[in-house]
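Undergrad: Sequence first, predicted coordinates after that:
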Amino acid sequence: MFSSEVIASFNELETSIYNYICQHGGKVAYMRIRELADETHVSTSTILRFCRKVNCEGFSEFKVKLKMHLAKQEKTAIKSSQHAIVEFFERAFKGDMEEKISQAAALVAKADSVIFIGIGSSGILAEYGARYFSGLGKFSMYIKDFSYPIHSKLRHNSVTIALSVSGENPFTLTQVNQLKQEGSKIISITNNKLSSVSKISDVNIAYYVSEEFFEQTNITTQVPVVYILESMAREIYKLQQ
């Protein structure tokens, strides 16, 4: 509701109004202009100037927009962790996930280099995957910076494991495209097999759980990804023996 440009334009009195609204938004949405003026120790004309700065004709329009803004921020119901895990395993064992994991493990076992990529929470799990694979004897690396130079020796006979919930992250897609063109085999772990990253992969392992968002942040469970990574690493270990 308040852009950085608008906040920067506030004078001292307007900033005090802004601070009060941030702390008492639910209360302000039902106040009269005189009541807000008394609470913030400013004149009603100052409040009207404040409203015009946030693109409102008057205080009434401001309150309507404030109520809409607060409604968007209402907390959504979060599923229990048990629900997400049960949902995943019910689908996993009915489909071809184990076969896909075996295919991916076979590719990795034959590779000289293993590169993990991912952004955000997928990046954290990519780093975990690289460490877990290395711990079981298949040295792997995690590349955080999508512009990070990768030596041609490492790209030769390499496998890239791309982690992405949506499979549409532009940074991950750029990395996958670059590494694929340079000859690396692509294994992707995504939430569905119809995403852009999935479609250009040699092997895609899709886990299909309901995506969840909280205050515009993707909080989709990552338990399936941990299961897939650990299962793949153990299968690779068996193949290398």
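TA: That came through, no problem.
Undergrad: Only C-alpha atoms from now on, for both contacts and neighbour counts.
TA: Fine.
Undergrad: Now do the helices in this protein.
TA: 4-9, 12-23, 25-28, 33-40, 44-53, 59-72, 81-92, 97-110, 121-135, 152-155, 170-181, 196-199, 223-240 (DSSP state H).
Undergrad: Counting neighbours, which bits of the last one end up buried?
TA: For helix 223-240, burial by neighbour count (16 or more other C-alpha atoms under 10 Å) applies to Pro224, Val225, Ile228, Leu229, Glu230, Ser231, Met232, Ala233, Arg234, Glu235, Ile236, Tyr237.
Undergrad: quick one: which of those is nearest Gly135?
TA: Nearest to Gly135, judged by C-alpha to C-alpha, of the buried residues of helix 223-240 is Ala233 at 9.1 Å.
Undergrad: Just give me the neighbour total for the residue nearest to Tyr20 when sequence neighbours are not counted.
TA: Closest residue to Tyr20 apart from its sequence neighbours, by C-alpha to C-alpha, 6 or more residues apart in numbering: Thr40 at 7.1 Å. Number of residues near Thr40 (other C-alpha atoms under 10 Å) recorded here: 18.
Undergrad: this is the comparison structure:
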Amino acid sequence: MLISTALQEQKEFNNSEKTLADYILNHRESVLEFSIQTLAQQTFTSTSTIVRFCRKIGLKGYKDFKIKWSAELQKEYNEITNVNPDFPFTEDDTYPEIQKKILELLTESLHQTHAITSNERMGKAVDLLLNAKRIGIFAYGDTYLPALNFQNKLMKIDMPVQLSVIPGENRHLAANFGKEDCALILSYSGESKNNYFITNILKKNKAKILVISANPDSHIARLADLLLPVAKSESTSVKLSTFSSQAAIDFILNTLYGCIFVANYEKNHTKRIESETLLLDDRFDS
């Protein structure tokens, strides 16, 4: 039986074991970095309880759990769709076949990104944005479109968000950010020279840095205060379009927006209604 299945079914688990199972499912990646003592502290259990828990689900102990849990997650993340993310269709494909392949490609990208997005990281990201005096969004190339979309959403609930529309001006924007501000960097590869330069400026100014990237070991990701990972499927070389990466980044940004909205639901709901009402009134007046 898969570890994830055992954690979800929770057969004959006592209360402490249910707490452990729920915690692991909600912190899928981060628990791999925990010692047994850290996991015990985080779940208000004991190391002996964790060892018994591991044996109950068919493992030798905590070390065995970490090895097999890591392998299980990796297998899950690496489930490869039959569609090539770089060249998802060919000249021989019919319109219905192209439609089906794009659907499969986007669905797989969303599922893989969801699988590696922990609740803990998302919560920390939302806190960074909510507590920032100003939010700056920094994107380049294909990531600029989801950045613009995200700015539009935040603007409509009166969040203090800035995104440069003039090429080159993003460096001046970064230079004006400080320790009370939060910068959101969108870089699928994590190796964009332009964004790396900007991230260094932000780091020097002690601004909070939130990075969305498919490469946790990239130069940009290493400068982040917090990384939100997206599924890595596309190559960094030639491809027909950024189908998978755009979908993955949009998924993370839409999730962030939803969490931010819910954090002040009544206030944001009222703002959206008022905004739409004003636009509707303006249409009739004209």
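TA: Sure thing, it's come through. Just so you know, these numbers come straight off a predicted model, no measurement behind them.
Undergrad: Out of the buried residues of helix 223-240 of the first structure, the closest to Gly129 of the first structure would be?
TA: Leu229 (6.1 Å).
Undergrad: and the closest one, what pairs with it in the second structure?
TA: Mapped onto the second structure by TM-score structural alignment, Leu229 of the first structure lines up with Leu253.
Undergrad: again, but for Ile161 of the first structure
TA: When the second structure is aligned by TM-score structural alignment, the residue opposite Ile161 of the first structure is Leu184.
Undergrad: okay, which residue is most central for the second structure?
TA: Nearest to the mean C-alpha position of the second structure, counting by C-alpha atoms, centre = their mean, stands Leu228 at 3.9 Å.
Undergrad: residue contacts, the match of Ile161 of the first structure?
TA: Contact analysis of Leu184 of the second structure by C-alpha atoms under 8 Å, 6 or more residues apart in numbering lists Ile135, Gly136, Ile137, Phe138, Ile209, Leu210, Val211, Ile212.
Undergrad: List the ones among these that fall in strands.
TA: Residues of the contacts of Leu184 of the second structure located in strands (DSSP state E): Ile135, Gly136, Ile137, Phe138, Ile209, Leu210, Val211, Ile212.
Undergrad: in terms of contact, does the last one touch Asn195 like I think?
TA: No: under the criterion of C-alpha atoms under 8 Å, Ile212 of the second structure makes no contact with Asn195, lying 11.8 Å away.
Undergrad: shared neighbours of these two, anything?
TA: Common neighbours of Ile212 of the second structure and Asn195 (criterion: C-alpha under 8 Å, 6+ apart): Ile185, Ser187.
Undergrad: Looking at these two, which one has more neighbours?
TA: A side-by-side neighbour count of Ile212 of the second structure and Asn195, using other C-alpha under 10 Å, places Ile212 first with 25 against 21.
Undergrad: Now for that one: which residues touch it?
TA: Here Ile212 of the second structure is in contact with Leu184, Ile185, Leu186, Ser187, Tyr188, Leu227, Leu228, Pro229, Val230, Ile249 (C-alpha under 8 Å, 6+ apart).
Undergrad: which residue packs closest to Cys229 of the first structure, ignoring adjacent ones?
TA: No Cys there; residue 229 of the first structure is Leu. Gly129 is the one closest to Leu229 of the first structure (C-alpha to C-alpha, 6+ apart), at 6.1 Å.
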